[in-house]
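Trainee: Below are the sequence and a predicted model for it; my questions follow.
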Amino acid sequence: MGIDRIVAESGVAKSTMYVHFRTKEELIIAYLRRRSDMTRARVTAGVEARNTRPVGDRVLAVFDVLDEIASEPDFRGCPFVSAAAEYPDHQGIWEVINYDRSWLPRLLEELLRNANVPDASNLIRQLVQLHDGANVMAHLDQSKGSARMARKAAEHLVADLY
């Protein structure tokens, strides 16, 4: 999307936009950070809503929220994957991609630490991979059930947490 289209669709004067964002990349960085924070808050709320349940249910909440997000009519896939493909060498964009990539493993680590799961790093990588795959599949394959399918696989991984 070009900057002129962004200005036209937002209804903001180009000069006003450039006061806040000197480049298109700065605008992308701000969008990605906001998107990451909103998703993080939504997933965290889903996990906290299951706070009285076993840790396995709280881990699976991550996939339930992904299913909600991927089922929204304006879902267009993972913006971080798109940004990574379009800007393979842009340091600022990669900083926000890494910012986003770090929160889900940390959330899972915290949940599993509280459940006294020894050496949970392998399980965390598997759960993140399932989440990422479902997110990409939901968009590329127009698969509204990809998060539910990933959740089923995750159920097997966390079965011992009940």
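Mentor: Arrived safely.

Trainee: hey, let's count contacts and neighbours off CA atoms from now on
Mentor: Noted.

Trainee: Quick check, residue 139 in contact with residue 72.
Mentor: No: contact criterion CA atoms under 8 Å: residue 139 and residue 72 do not qualify, at 11.3 Å.

Trainee: which one of the two has more residues nearby?
Mentor: Shown here are residue 139 and residue 72; by other CA atoms under 10 Å, residue 139 has more neighbours (16 against 10).

Trainee: which residue packs closest to the more buried one, ignoring adjacent ones?
Mentor: Closest residue to residue 139 apart from its sequence neighbours, by CA to CA, 6 or more residues apart in numbering: residue 77 at 4.7 Å.

Trainee: again, but for residue 75
Mentor: Residue 75 sits nearest to residue 69 (CA to CA, 6+ apart), 7.0 Å away.

Trainee: Hmm, the one you found is touching residue 78, no?
Mentor: No: in this structure, residue 69 is not within contact of residue 78 by CA under 8 Å, at 10.5 Å.

Trainee: Comparing the two, which shows the higher neighbour count?
Mentor: residue 69 (20 against 16).

Trainee: Flag every buried residue along the helix or strand in which the more buried one is found.
Mentor: Using DSSP states H and E, residue 69 falls within helix 55-70. Neighbour counts over helix 55-70 (16 or more other CA atoms under 10 Å) mark 55-67, 69-70 as buried.

Trainee: ok, structure two:
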Amino acid sequence: MNDNKLASDAGSRDASPAARGAATRGRSGAATRARILEVASELFYADGVRATSADRIIEQVGITKVTFYRHFRTKSVLVVAYLEEQAAAERAWMEGVRRKDDPVGSLRALATDIGAVSCKPGFRGCAFINAAAEFSDPDDPVRSAVDAHRCWMLAEFADIAADAGIKDSQMVARQLMILRDGAMVNGYLGDPATLGASLAAAFTSVVAPPAAPER
């Protein structure tokens, strides 16, 4: 055992009961917060934000109202945390599928992944589109979280369009966003089996349209 570990163990033994209790509560508190967010995320996505009450989350987590509101002072704060967690996951996903110097390949990879996700049991479309449908007030913190994520996604699409040599990358980014949004809805309402290939073809037609036939 190294000296640092011995020193750490000694420090833990020498700490006052109050300090040790605070550290334990801190670890327990982080786990409780994570569990609240996990349960809320599942319910918000499956059943809708407004249809999911704080009382239902509290019951499923198995905590008191005092504990719930200690971690999330309002339900709105919890919804924003849910969307921010979803946004972080999508940013990591986008980073993983982007292909350097291959904009068409990046879009095809995105389309393939969207198609795969839409085929999974429990798919309910885009969490951000769903939340926007429930929160129409542009000044609501929930809607602000939705808008921030969509601004990021538009910027990603604009970067891909610029990599493809398109001058009006902002216009093309909006077109790609419309295709992506439509695909997320279609994956929930339509046949998800063909979604990936159809979306890839649509993306490609926008970024790399076929050359005009020679006369």
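Mentor: Structure's in. What do you need? Predicted, not measured: the structure shown is a model, and the values here were computed from it.

Trainee: picking that back up, mind checking how far the helix holding residue 69 of the first structure is from the chain centre?
Mentor: In terms of CA atoms, centre = their mean, to the nearest Å, the centre of helix 55-70 of the first structure is set 12 Å apart from its chain centre.

Trainee: Check the mean deviation of it from the second structure.
Mentor: Superposing on the second structure and averaging over aligned pairs (mean CA distance after the TM-score superposition for the first structure), helix 55-70 of the first structure comes out at 1.9 Å.

Trainee: For the second structure, which helix extends over the most residues?
Mentor: helix 17-47 (DSSP state H).

Trainee: That one - contacts with which helices or strands?
Mentor: Other helices and strands packing on helix 17-47 of the second structure, by 3 or more CA pairs under 8 Å, 6 or more residues apart in numbering; DSSP states H and E, are helix 54-61, helix 75-97.

Trainee: will you turn those into CSV that also has mean neighbour count and distance to residue 139 of the second structure?
Mentor: Below are those laid out as CSV (neighbours: other CA atoms under 10 Å; distance: least, CA to CA, whole Å):
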stretch, mean neighbour count, distance to residue 139 of the second structure
helix 54-61, 16, 22
helix 75-97, 16, 13
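
Trainee: Serialize those helices to a markdown table and add fields for distance to residue 130 of the second structure.
Mentor: Shown next, in a markdown table, are these (distance: least, CA to CA, whole Å):
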| stretch | distance to residue 130 of the second structure |
| --- | --- |
| helix 54-61 | 19 |
| helix 75-97 | 11 |
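
Trainee: Dead centre of the second structure: give me the residue that sits there.
Mentor: In the second structure, the C-alpha nearest the mean C-alpha coordinate belongs to residue 86, at 2.0 Å (CA atoms, centre = their mean).

Trainee: What lines up with it in the first structure?
Mentor: Mapped onto the first structure by TM-score structural alignment, residue 86 of the second structure lines up with residue 35.

Trainee: Show me what residue 137 of the first structure lines up with in the second structure.
Mentor: Residue pairing (TM-score structural alignment): residue 137 of the first structure is matched to residue 186 of the second structure.

Trainee: ok, that match to residue 67 of the second structure distance?
Mentor: Distance, residue 186 of the second structure to residue 67 of the second structure, by CA to CA, to the nearest Å: 40 Å.

Trainee: so which strand or helix has residue 209 of the second structure?
Mentor: Per DSSP H and E, there is no helix or strand for residue 209 of the second structure.

Trainee: before we move on, the earlier item: give the aligned range of the longest helix of the second structure in the first structure.
Mentor: By TM-score structural alignment, helix 17-47 of the second structure lines up with nothing in the first structure.

Trainee: in stretch 154-162 of the first structure, what's buried?
Mentor: Going by neighbour count (16+ other CA under 10 Å), the buried part of stretch 154-162 of the first structure is 154-155, 158.

Trainee: How about the counterpart of residue 61 of the first structure in the second structure, nearest residue that isn't a chain neighbour?
Mentor: Following TM-score structural alignment, the counterpart assigned to residue 61 of the first structure within the second structure is residue 109. Excluding the flanking residues, the one nearest residue 109 of the second structure by CA to CA, 6+ apart is residue 97, at 6.0 Å.
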